[in-house]
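# one predicted model, sequence on top.
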Amino acid sequence: MTAQQNDPGLDPYLIISSDCHAGLPTEEYRPYLDSRFHRAFDDFLGERDARREEATRLGIRNDAFAAKWFHDHEEGLRGGWDTAQRLKELDGDGVAAEVVFPDADAVDSRTAAPFGVGLGLSGDQDPELGMAGAQAHNRWLADFVSEHPERHCGVALLPVTGEVGRVVAEIHRAKESGLGALMIPSMWVDKAPYHDRRYDPVWAAAAECAMPVVTHSGAAPRHEYGDHLGIYVSEVTWWPARPLWFLLWSGVFERHPGLRFGVAESGCWWLPNLLWFMDRLYLGAHGGKKLSPFAELKRPPHEYLDRQIFVCATNTKRRELAQRYEIGVDNILWGSDFPHPEGTWPDTRAWLTKTFHDIPVAETRRMLGLAAAEVFGFDTGALAPLARRIGPTPAELGQDDDQSAVEASWARSREVGRHWLTDHDFPTLGVTP
C-alpha cells in the first residue's frame, strides 16, 4: 500500500468549480422559447452585429485577441454546450463538478441567452421578454445538466424584479426541472431595491427550495462610461456585491435564515474591509453611535456571513487567500470560470500550483470543493471515485508533506483572524484600527 493510500491527507483533491458557464449558440434557443416570442427573438438576433461593433468601439472587444482565442481553443470551446466535450475539458482541468452560469462565450456573446438575460440580466429588461428569455435558457440548461446531474449544478436565470407570482412560480418550476441555484440581477435599475418587502415571497421560496441565490458580475451602467473602459472594469465587480448589504441591513437574512446568498466572479478582496466596517457599525463604533439601532438585525453582520453568505471567488488571488481568516475559509468557493478567457482553463492545474502551493491542505480542500459541495448540494460520495481519478494531489500542487510546518507558518494570521473581534493587532500594519 502506498503512502498516499495510507494518508487520506495526500489523496487527490475533489475540486468543484463554483463558477463555470454554458449556453447554446444563441439562435439554437428557438425550440426552448415560447412561439409567441419568436418574432421578437428574430429582431434580437438581427441586432447582434451592431452589438458586436459597439463592443469593439468601446474597447470591450479586442479583435486580435478574439481571433486568436477562437483559433487556439476551437475544440475546447464547444464544451460550452456540448456535454461530451465539456466533460473532457473538466477532466483535463481536474474539476469533478461545477456550478453552471449562463453565457459560455464571453468574447463575442455568440451564446447569449435570448434577449440578453444572461450575465447582462438587469432590472431594466422588458418583464415579458426577460422572463421568456430566462425560461428558454432554464429549459435548455435543465436538459443539459440532466445528462450528468452529479457533476453539474445548473443556475436558473431569475428576473426577480418582475411580477412576484411569476417569479416564485419559476423558482418552483426550475427546482422541479433539476436546477439547483438562482441568478438574480445585480442591478434593479428603476425597479424596487432588494430591501423592499415585496421580494419576501421570493426569498422564502428560494429558501424553501434550498436554492442558493447568486449575483454575477457582468451588468453595469455602461451607458454612463462612454469609451472609458477603465471605469467599467473598476465598477463591474461592485454591482453584484451591492445587493449583499441591501439584503443584510434590511433583515432579509434574519427573516429567512434558510436563504443562502452568494456573489460570483467579483473576487473577495473587498469583503474583509466591508465586514470590518459593518461589524463596527453594528457593535457601536464611535462613528455609528448617532445612528438609530439596527433593529432589523439580531446579530452582528459577520454571523450572517458565516451562516448564509458565500463568495464564488473565481480565479482566487494570492492576496485574497492571505485574507482568508478575515473572510472565513468556508466562505471562499474557488471557480475556474470555464470556458471564459479570464479564467484558469485550460491551465487550471498550473494555476492551482502557483496559487495554493503554501496553503494548508485541509483549508485547500474546503476552498477548492468541499465548501461548494455543502452550499450547492453536491454528493461528495458520488463524486469521490471521479476525484480520485482526475483530481490533482497535494504533492502535484507543490504542497509540503510536512503539514505541521505549513500550519505553523499561518498560525499568527489564524490567531489574529478577524482582528476587530479578537483584540489582536491588525496583522499587516501592526495597529488595531
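Now that the structure is in, tell me what you want to look at. Owing to the predicted nature of the structure, the values given are computational and were not obtained by experimental measurement. Numbers count the residues shown, from 1 in each chain.
# from now on I want contacts and neighbour counts done on CA atoms only, so please keep to that.
Will do.
# strands along the stretch 201-350 of the chain, start to end?
Per DSSP state E, counting those that start in this stretch, the stretch 201-350 of the chain carries strands over the ranges 213-216, 261-264, 309-314, 332-335.
# and here's the other structure:
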Amino acid sequence: MDIAASKARDAFDAASVHASSAAGDEVKPLGYLPISADSHITEPPNTYIDYIDPKYRAIAPRVERNEKGGDVFVVDRMDMKIPLAGTAAAGIDPKEITLDGATFEELHRGGWDGEARIADQERDGVAGEIIYPTVGMLLCNHRDPDYKAACFTAYNRWLQEFQSAAPGRLYGIGQTAVRSVGETVEDLRRIREMGFHGVMMPCEPATEFDYDDPRFDPVWQAAVELKLPLSFHILTSGRDAGAGVGHVAGQRGKSKANMFQGLIRANQDVISLFIWERIFERFPDLKLVCVEADAGWAPHFMYRMDHFYNRHRFWAKIGEMKKMPSQYFRDNVYLTFQDDFIAFLTADLMGEKQLMWANDFPHSDSTWPWSRQMLARQTGNLTDAQRKRILRDNVVELYNLPVTEGAA
C-alpha cells in the first residue's frame, strides 16, 4: 500500500470511530454557527391526546409504562410499541444505550421544551435546527389513512406551538398523510400558513396510485408555488414498519445491524421514482430532501443511473431525457447526514450544493454534543467555502431561513 493510500485508510479508520470519541478535541472557531438540517422532537405524552380531533381521542397514541419500567408510545392497531429510551439517547456513551428502562421524565427536556432546546443548541454549537417528528415517523406506516391524518393534524398543531418558543432557531417541518391529491394540496397550503418550512411525506402515499402518477402533478405544482421542499425521512416506508424494535420487512438474518444497513433503501427508491418517472423534468423547481439516509452512497448511485441511461435506455424504452439522471439528482435532491465521513470526502463528485449536515438531536444516532469536534475531524478535505455551504448555507437557501451569520 503506497503512502497516499495508507493515509486515506488511516483517515477512514479514524473517522469511523463514533463522534463521542472526539469529545476532548480542541476545535478552531469556524466564524459561523452550523444549522442542523435534521433534528427531532420527542413527542410528550399529551401531543396526540390533547391536540387530536375528539373523535380519535380515546385511541390517540399514548405513553404507557412497560414491564421493564420504561415508557413506550402505544399506537392503536400497531403491534410495535415505541420505546422512548432509544428516541432520546443523544450524548449517552455507546455502551450505555438501551431501548428499555427510561421514563419520559429522564429524557432530554429539549426534546419538547423550546427554551431548553436553545440551551441544547448552544452546547452543541449550532445556530438552529430543522425539526422533524419521532413517533410521527413511524406513524407514516399506519395502515389506517384517516387515523394517520388525524395524528398528523394533531402533531402539526403541537409543533406550531413548540417552534414559537424560538422562531429564529426552531424550523418545523409539517406532516401530511397524503390521503388524496386534493387534500394533500390543501395540507401543503395549511402547512405553509402555519409557518412551517417544509412538508414531510410518507415514502408511499395512501392513495391507490403511486407518486409517479400524473394525477399527483397538482401536489408538485403546489409545492413549487409555496416553496415547500418535500421531505422523505427514513423509517417512513411500509417496509420499515418494525424498525423501531430492530427489524424491517424483508430483512435477511436476525442481526439488528442488518436492519440499520437497510434503512436507506426506501429513500433511494423514492429518488429513483422522481428522476426516472420525469417528475423533476416536469417540475424543474421541485425540491426533494432525502432525510437521514446518509450521502456517501450518492456518487455511485448517480453514476449507476447514468450508466443505465447510456447503456440500456433503448431496450428499456426510457426515451430521451432533457438532462442526465445524475444532473436531476444534483439539481433537485438534497441529502442530510450526520456522521458520514464519506459524504465530505466525495463532496466534489456529487456536488456540495446538495449536501446538508445534521446533528439528529436527540436521537441515538446523534452527534450531539460533540458535533464541533466531529466536524473538525471529518471536514479537513474541504475548502472553507465548501464547508460553510454544507454546514450552513445550503439549508439557509433551501428553506429561505431568516438567520444572521452568527459566530462560532
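Thanks, I have the structure now. Just so you know, these numbers come straight off a predicted model, no measurement behind them.
# now the TM-score, please.
In this superposition the chains share a TM-score of 0.78, using TM-score structural alignment, normalised by the length of structure 2; 355 aligned residues with a Cα RMSD of 3.2 Å.
# return the distance of stretch 343-353 of structure 1 from the chain's centre.
17 Å (Cα atoms, centre = their mean, to the nearest Å).
# please read the previous query as pertaining to stretch 69-88 of structure 1.
Distance, centroid of stretch 69-88 of structure 1 to centroid of chain: 21 Å (Cα atoms, centre = their mean).
# likewise stretch 276-294 of structure 1?
Relative to its parent chain, stretch 276-294 of structure 1 has a centroid offset of 29 Å by Cα atoms, centre = their mean.
# how long is that stretch end to end?
16 Å (Cα to Cα, to the nearest Å).
# stretch 228-235 of structure 2 now?
Start and end residues of stretch 228-235 of structure 2 are separated by 21 Å (Cα to Cα).
# next: stretch 386-399 of structure 2.
For stretch 386-399 of structure 2, the first-to-last residue distance is 19 Å (Cα to Cα).
# where in structure 1 does it align, residue-wise?
Using TM-score structural alignment, stretch 386-399 of structure 2 corresponds to residues 363-376 of structure 1.
# need the counterpart of residue 139 of structure 1 in structure 2.
Mapped onto structure 2 by TM-score structural alignment, residue 139 of structure 1 lines up with residue 157.
# now that match. Nearest residue, chain neighbours left out?
residue 51 (6.7 Å; Cα to Cα, 6 or more residues apart in numbering).
# map the one you found across to structure 1 for me.
In structure 1, residue 51 of structure 2 lines up with residue 32, judged by TM-score structural alignment.
# check contacts around its match.
With contact set as Cα atoms under 8 Å, 6 or more residues apart in numbering, residue 32 of structure 1 has these partners: 135, 136, 137, 139, 140.
# what about 7 Å?
Shown in contact with residue 32 of structure 1 (Cα atoms under 7 Å, 6 or more residues apart in numbering): 136, 139, 140.
# what is the neighbour count of the last one?
Counted with other Cα atoms under 10 Å, the burial measure for residue 140 of structure 1 works out to 18 neighbours.
# kindly report the same for the second one.
Other residues near residue 139 of structure 1 come to 20 when the count uses other Cα under 10 Å.
# same question, the first one
For residue 136 of structure 1, the neighbour count with other Cα under 10 Å is 19.
# tell me which helix or strand it sits in.
helix 127-146 (DSSP states H and E).
# so what's the gap between that helix and the chain middle?
Helix 127-146 of structure 1 has its C-alpha centroid displaced from the chain centroid by 19 Å (Cα atoms, centre = their mean).
# name the helices or strands packed onto it?
If you count contacts as 3 or more Cα pairs under 7 Å, 6 or more residues apart in numbering; DSSP states H and E, helix 127-146 of structure 1 packs onto strand 152-157.
# which part of structure 2 lines up with the helix or strand just after the strand it packs on?
Sequence-wise, the next helix or strand downstream of strand 152-157 of structure 1 (DSSP H and E) is helix 164-177. Mapped onto structure 2 using TM-score structural alignment, helix 164-177 of structure 1 covers residues 181-194.
# ok, and what's touching the matching stretch?
For stretch 181-194 of structure 2, the surrounding residues in contact (Cα under 7 Å, 6+ apart) are 160, 174, 176, 178, 216, 219, 222, 223.
# what subset of these is buried?
Listed as buried from the contacts of stretch 181-194 of structure 2 are 160, 174, 176, 178, 216, 219, 222, 223; burial here means 16 or more other Cα atoms under 10 Å.
# out of those residues, which comes closest to residue 309 of structure 2?
Minimum distance to residue 309 of structure 2 across these is 24.8 Å, recorded for residue 216 (Cα to Cα).
# cool, thanks, signing off.
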